[in-house]
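**Q** Got a sequence here, can you build the structure:
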Amino acid sequence: MVEHRTVDVNGIRLHIAEEGEGPLVVLLHGFPESWHSWRHQFGPLAAAGFRVVAPDQRGYGASDHPQDVSAYSILHLTGDVVGLIHALGEERAFVVGHDWGAPVAWHTALFRPDVVRGVAGLSVPPPFRGERPPLQAMRERFGGHFYWNYFDQPGVADAEFGKDPRSALRRLLVGASGDGAGGGCYEQALVTDLERGWLADMPEPDELPAWLTEEDLDELTASYANGFTGALNWYRNLDRNWELTAPWHGAGVTPPALYMYGDRDLVPAFPGTAERIGRLPELMPNLVRDPILLPGCGHWTQQERPEEVNAALVDFLTELRG
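**A** Coordinates of the predicted model:
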């Protein structure tokens, strides 16, 4: 049974959900999600002999929402993960991330391989540092219309999503799923009309897909009672993160690793991402197997394809546990 509590970590309070006993597995959600996005993983991983913990990351849900935008840098986010592992009484853990949680997981493994027994990423491959700041690069490529640049504007996306959080979340989740209209075309789905907003061309779905219930949507909507600003502040640190990670330019992720993604996910269609995925076996010397492609799956990997994700994670974690 999943239990909930609050833990003091890295100068803030994090709400966590946990179940099971054994080696620690930390599950890191993405945007716009919460701990609840891992609801299908708790039981199978706990049954396989692992202690499963999923936090609401800083700026999300029942965890603290620092006001300072700079408090959401990659150093703060990875510091939260390392601090959480130690606060839970462990020296090392397995770290698994999806969407924004994947870069946090990859960077935790990059910065602190001594703490990470193994790392898995869903949707977003390892964020090897590019030659230019990402917000700047996308601004030049799309004239400021890419959704990262839209999110970077203080208060703008916050207000758009905050008008009707449930409708915004419904549109975003369905639109970016394998059942949605995005279909892997990022230019159609992720380039924004700055006057009309990002949701303007995302239709309100008549019905939810089978993997998402009204109760799931209720749970997620309630987690945004404090608004979207904390979550959006992660995007507002993209260029700052590029500056902060300069010492690791060219470095690789050395702990044992696993990567999986859907063939209808928008993220692999980003400029240069498909090429990066193809090079993962050489960039990550301890990649345990080739990247796992999930046919028909969109962006919400562990929610859309829980059985396949659970099987891959259990195999990966069990093998590393020895």
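**Q** contacts, neighbours, all on C-alpha from now
**A** Fine.
**Q** Could you pull out the strands in this protein for me?
**A** Ranges of strands within the chain are 3-9, 12-19, 24-28, 51-55, 93-98, 116-122, 257-262, 292-294, based on DSSP state E.
**Q** Could you check these and tell me which one is nearest residue 271?
**A** Nearest to residue 271, of all the strands of the chain, is strand 257-262, at 16.2 Å by CA to CA.
**Q** So which other helices or strands are in contact with that closest one?
**A** Using 3 or more CA pairs under 8 Å, 6 or more residues apart in numbering; DSSP states H and E as the contact test, the elements touching strand 257-262 are strand 116-122, strand 292-294.
**Q** returning to that earlier point: need the strands of the chain in JSON lines (columns: mean neighbour count).
**A** Putting those into JSON lines (neighbours: other CA atoms under 10 Å) gives the following:
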{"stretch": "strand 3-9", "mean neighbour count": "14"}
{"stretch": "strand 12-19", "mean neighbour count": "20"}
{"stretch": "strand 24-28", "mean neighbour count": "26"}
{"stretch": "strand 51-55", "mean neighbour count": "25"}
{"stretch": "strand 93-98", "mean neighbour count": "26"}
{"stretch": "strand 116-122", "mean neighbour count": "26"}
{"stretch": "strand 257-262", "mean neighbour count": "25"}
{"stretch": "strand 292-294", "mean neighbour count": "16"}
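**Q** Could you also give me the structure for this second sequence? I'd like to compare it with the first:
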Amino acid sequence: MVDVNGIRLHIAEEGEGPLVVLLHGFPESWHSWHRQFGPLAAAGFRVVAPDQRGYGRSDHPEAVDAYTILHLVGDVVGLIRELGEERAYVVGHDWGAPVAWHTALLRPDLVRGVAGLSVPPPFRGSRPPLPAMDQMFGGRFYWNYFNRPGVADAEFAEDTRTALRKFFYWGSGDAPGAGQKQPLVDPERGWLADMADPEVLPEWFTEEDLDALTESFSRGFTGALNWYRNLDRNWELTAPWHGAVVTPPALYVYGDQDVVPAFPGTPELIERLPSLMPNLWREPLKLAGCGHWTQQERPDEVNAALIEFLTSCP
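**A** So this is what the prediction gives:
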């Protein structure tokens, strides 16, 4: 447990060498990186993965506006300092990717290199995201559903283990129609109603993984969902960086069966990344047959790409 940025964070740690901070997404925990610890540590890195604020054993502030992108970046900055380091590599998946990208955008002096899995680098849109998605999908996009106070919180907490099992199968490359759907929700029936509940988990996601994940949500989902409830506030707060680009060395990895890179406008953004990112290390790495849970579904390929990238940074 470490004290950073006015809160207490739980971290997992292994290895010695240059610091690599691994940032998980939704609905996950530090455990989503457990297949990366050994290989990265063996490659000569000090690997640290926190439960981010609102998750697991870390603090869960009550105020919704305590989960803005500036708070999340502040946690990473504070963590690097608290660990006694001046700079770090920052790697994020899902929601952890925007935190990693924004850490590199706002504090490039602290970032040796940045990698994002699933979610590409941030390029601020011309209008707030929630009204845009509301208009595009008639209020059924999952961001809008998550912004109904207490609704998704109650749905997911009713049977946490089943909710997480459904989520992970739905978002994986193993599910029928993976990568071919937008995450739309019937606001009356909820999101889980139409998600398949697999009788057998994918090989990469064991019952022990599900046990660890379920335990990490023993305090509910509200803290995690509050990240989504700041999407428009984040758009307002990041106005000074409109049009800015991430300058540290960067790597982007995604699965070709991941729903996130299929979000409206995202395929076009991914195609343009080499021209938009001055220090993009290579063409975006697309993993065949991989769904949303990139580092868990394809640990060997992700580990190899991360190690090659991290060791290539100046």
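**Q** Would you pull the TM-score for this pair?
**A** The pair, once superposed, lands on a TM-score of 0.99 when counted by TM-score structural alignment, normalised by the length of structure 2; 314 aligned residues with a CA RMSD of 0.6 Å.
**Q** circling back to that earlier point, quick one: closest of the helices and strands packed on strand 257-262 of structure 1 to residue 76 of structure 1.
**A** Across those, residue 76 of structure 1 has its closest neighbour in strand 116-122 (16.9 Å, CA to CA).
**Q** Find me the equivalent region of the closest one in structure 2.
**A** Alignment of strand 116-122 of structure 1 against structure 2: residues 111-117, by TM-score structural alignment.
**Q** To what extent does that stretch diverge from structure 1 after superposition?
**A** Compared with structure 1 after fitting, stretch 111-117 of structure 2 has a mean deviation of 0.3 Å; criterion: mean CA distance after the TM-score superposition for structure 1.
**Q** tell me the contacts of the residue lying closest to residue 38 of structure 2 once chain neighbours are set aside?
**A** Nearest non-adjacent residue to residue 38 of structure 2, counting by CA to CA, 6 or more residues apart in numbering: residue 14, 7.6 Å away. Applying CA atoms under 8 Å, 6 or more residues apart in numbering to residue 14 of structure 2 gives the contacts 37, 38, 41, 46, 47, 48.
**Q** returning to what we had before: will you turn the helices and strands packed on strand 257-262 of structure 1 into a markdown table that also has distance to residue 255 of structure 1?
**A** Converted to a markdown table, these look like this (distance: least, CA to CA, whole Å):
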| stretch | distance to residue 255 of structure 1 |
| --- | --- |
| strand 116-122 | 5 |
| strand 292-294 | 18 |
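**Q** List just the one of those that sits closest to residue 215 of structure 1.
**A** strand 116-122 (23.9 Å).
**Q** what angle separates the closest one from strand 93-98?
**A** When axes from the mean of the first three to the mean of the last three CA atoms, to 10 degrees is applied, the directions of strand 116-122 of structure 1 and strand 93-98 differ by 10 degrees.
**Q** Next, the angle from strand 116-122 of structure 1 to strand 257-262.
**A** Going by the same axes, to 10 degrees, strand 116-122 of structure 1 makes 10 degrees with strand 257-262.
**Q** Which position in structure 2 pairs with residue 277 of structure 1?
**A** Under the alignment by TM-score structural alignment, residue 277 of structure 1 pairs with residue 270 in structure 2.
**Q** Could you verify my assumption that that match touches residue 118?
**A** No - contact criterion CA atoms under 8 Å: residue 270 of structure 2 and residue 118 do not qualify, at 10.7 Å.
**Q** Just want to know which of those two has more residues nearby.
**A** The residue with more neighbours, out of residue 270 of structure 2 and residue 118, is residue 118; 26 against 18, by other CA atoms under 10 Å.
**Q** how long is stretch 135-150 of structure 1 from one end to the other?
**A** End-to-end span of stretch 135-150 of structure 1 (CA to CA, to the nearest Å): 10 Å.
**Q** no wait, stretch 239-249 of structure 2
**A** End-to-end for stretch 239-249 of structure 2, by CA to CA: 23 Å.
**Q** Run the chain-centre distance for that stretch.
**A** The chain centre lies 19 Å from the centre of stretch 239-249 of structure 2; the measure is CA atoms, centre = their mean, to the nearest Å.
**Q** Next up, the contacts around the counterpart of residue 202 of structure 2 in structure 1.
**A** Alignment note (TM-score structural alignment): residue 202 of structure 2 maps to residue 209 of structure 1. Neighbour list for residue 209 of structure 1: 174, 179 [criterion: CA under 8 Å, 6+ apart].
**Q** show me what contacts residue 59 of structure 2?
**A** Shown in contact with residue 59 of structure 2 (CA under 8 Å, 6+ apart): 7, 8, 9, 53.
**Q** Now flag whichever of those residues is closest to residue 179 of structure 2.
**A** Out of the contacts of residue 59 of structure 2, the member with the shortest distance to residue 179 of structure 2 (by CA to CA) is residue 53, at 28.8 Å.
**Q** what's the counterpart of that closest one in structure 1?
**A** Residue 53 of structure 2 maps onto residue 58 in structure 1, by TM-score structural alignment.
**Q** Good, wrapping up.
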